[in-house]
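Participant: need coordinates for the below:
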Amino acid sequence: MLHIIDDEDVIRDSLSWLARSRQIAAMTYSSGEQFLTALDQPLRFDSAGDCILLDVRMPQLSGISLFDLLSEKKLTKRLPVIFLTGHGDVPMAVDSLKRGAFDFFEKPFNDNKLMDRVQEALALSREAGLAAAVHDRLESLSAREKEVLDLILQGKMNKVIADHLGISMRTVEVHRAHIFDKMQVKTAVELAGILK
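Facilitator: Below you'll find the predicted structure:
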C-alpha cells in the first residue's frame, strides 16, 4: 500500500492516479496528523509492502517531524519514506537520507523514476515484514523448542535429538510438531529456508 501524505489535493490525486497506473494500491492523507490517526488503528501491514510518499512542508506537522515520529517508533524499515518537496533543500535531503529516509524527490519529479523507487521501497518493506514475522514466530518458541530447533537445523534426527537433550523421542516429536506449527512450515528444509 502506498500512503500519500500531502496537503495539496491536486498532488494527492495525481500521485494516487500514478500509483494506480502501476497497479499499486494507494491511500491519501491531507496531513501528517490524519496519517497518525490512521496509524493509531491496529497496525495491519500490507503483505505486498507499504511505502510513504511524504511532502516535506505541510502546516502543523511537517513531513520531517512526522518522519522523526516514525523513526522513534522504529517504523521506517517497514514503512520506507520517500520525501517530496517543491522547495529545493539539499541539506534537508542529505540529512533525511542519513537518518534513514528511502529517497528524496524535488517537485516537479519524473513520474517513472518516482514510481520505480516506490516499487523498490515496497519490495524492501515486504522483506522487512517477512523478517519481522519470522522473528515474532521465533520469539513464540519456548526455550526447549529453541533447543530442539537448533538441533533440527543441524540436521539431527529425532533419536539423536532425544539422546542429546535427555528426553524421549515422543517428546522430541511433540516439540518438532509445535515448532513447525508456530513457524508455519511443513518440513525441516522449509524451516531452514526461512531462517537462513
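
Participant: when you work out contacts or count neighbours from here on, use the C-alpha atoms and nothing else.
Facilitator: Noted.

Participant: secondary structure element holding the residue nearest to residue 104 when sequence neighbours are not counted?
Facilitator: Using CA to CA, 6 or more residues apart in numbering and skipping the chain neighbours, the partner closest in space to residue 104 is residue 83 (4.6 Å). Element membership of residue 83, judged by DSSP states H and E, is strand 81-85.

Participant: elements contacting that strand?
Facilitator: If you count contacts as 3 or more CA pairs under 8 Å, 6 or more residues apart in numbering; DSSP states H and E, strand 81-85 packs onto strand 51-55, strand 103-106.

Participant: okay, the angle between the first one and strand 81-85?
Facilitator: If I follow you right, that is strand 51-55. Interaxial angle of strand 51-55 relative to strand 81-85 (axes from the mean of the first three to the mean of the last three CA atoms, to 10 degrees): 20 degrees.

Participant: run this one through as well so I can compare:
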Amino acid sequence: MTSNLTWHKTAVSKEDRVRLNGHRSAVLWLTGLSGSGKSTLANAIDLKLHESLVRSYVLDGDNIRHGLNKGLGFSEEDRKENIRRIGEVAKLFVDSGQIVLTAFISPFQEDRNRVRALFRKDEFIEVYVKCALDVCETRDPKGLYKKARNGEIPDFTGISSPYEAPAEPELTIETDRLSIDEASDIVMQYLKTEGIIAP
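Facilitator: Modelled structure (predicted):
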C-alpha cells in the first residue's frame, strides 16, 4: 500500500514558519507517574509561553483518548500505539513551527526513544516529571490509585505495571519538592538558554 504513496513537498517549510514565529519549534515530552503533575505543569508552561507570544499547544493524555485515541485500551500493545500516534502528531506540530507539550505517562523507555528518533536532536526535550509514588497516591486526583489497589484497574503504571524512568532526560522536575510556578520557570529558563525562545 505504501508503495503507491509519494511524499508531497510543501510550499512553506518549517524554517519559514520558525522565521515567521520568531522562535524555534520543539516538543517538550513530559513523562511521569499518574498524579505526578504532568498536565498541570504542561499547562503552566503553555500559559507562560502564550504570555510571551510563543506559539504552543498541549497534547494531554486523557484529552487525546477522548478523540484521536479513544479506540485504544491500556494493554501494552495499545499503550505503544498511543505513544506512537502522539509522537507523529507532535512531529506535525513541530513541523508547523510550534512548541508542543505532551503530557503522557509513556512508561516505556523504548517507546520514548522511538518518538525521539522522529526529531532532530535539538527538537526533542524529554522532561521527567519526578514524584514519589506515595505522593502521587496521596494526590490521586482521579481516584485511580485507589481503584488499582482494589484490583479494579489491571496494568496500572506504578502498581501492577512498571514505569521506566528516563535514563538521561534533558530535564528532571521534582514536583514533590517544587511548586508548579517554580517548576515551570525552570523549563522556561531551559528554553531560553537553549535558544528555543528569546531570553
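
Participant: tm score of chain vs chain?
Facilitator: With the length set by TM-score structural alignment, normalised by the length of the first structure, the two chains reach a TM-score of 0.37; 93 aligned residues with a CA RMSD of 3.2 Å.

Participant: so which of the helices and strands packed on strand 81-85 of the first structure gets nearest residue 153 of the first structure?
Facilitator: Of all those, strand 51-55 sits nearest to residue 153 of the first structure, with 34.3 Å by CA to CA.

Participant: can you tell me the SS state at residue 100 of the second structure?
Facilitator: Three-state call for residue 100 of the second structure (DSSP: H, G, I helix; E, B strand; the rest coil): strand.

Participant: give me the number of residues near residue 109 of the second structure?
Facilitator: Neighbourhood size, residue 109 of the second structure [other CA atoms under 10 Å]: 14.

Participant: which other helices and strands does the helix or strand where residue 130 of the first structure lies contact?
Facilitator: Per DSSP H and E: residue 130 of the first structure is located in helix 111-139. Packing contacts for helix 111-139 of the first structure, counted by 3+ CA pairs under 8 Å, 6+ apart, involve helix 9-21, strand 51-55, helix 169-183.

Participant: so which bits of the helix or strand just after it are buried?
Facilitator: Remark: after helix 111-139 of the first structure, the chain's next helix or strand is helix 143-153, criterion DSSP H and E. Applying a neighbour-count criterion of 16 or more other CA atoms under 10 Å, one finds 145-146, 148-149, 151-152 buried in helix 143-153 of the first structure.

Participant: now swap in stretch 82-98 of the first structure and tell me
Facilitator: For stretch 82-98 of the first structure, by 16+ other CA under 10 Å, it's 82-85, 93, 96-97.

Participant: check stretch 15-24 of the first structure too.
Facilitator: 15-16, 18-19, 24.

Participant: pick the most buried one from the helices and strands packed on strand 81-85 of the first structure.
Facilitator: Mean neighbours per residue, mean count of other CA atoms under 10 Å, is largest over these for strand 51-55, with a mean of 27.

Participant: following that one, which helix or strand comes up?
Facilitator: helix 63-72.

Participant: give me the angle between that next one and strand 81-85.
Facilitator: Using the same axes, to 10 degrees: helix 63-72 of the first structure against strand 81-85 is 170 degrees.

Participant: other SSEs contacting helix 63-72 of the first structure?
Facilitator: Looks like helix 63-72 of the first structure contacts no helix or strand (3+ CA pairs under 8 Å, 6+ apart).
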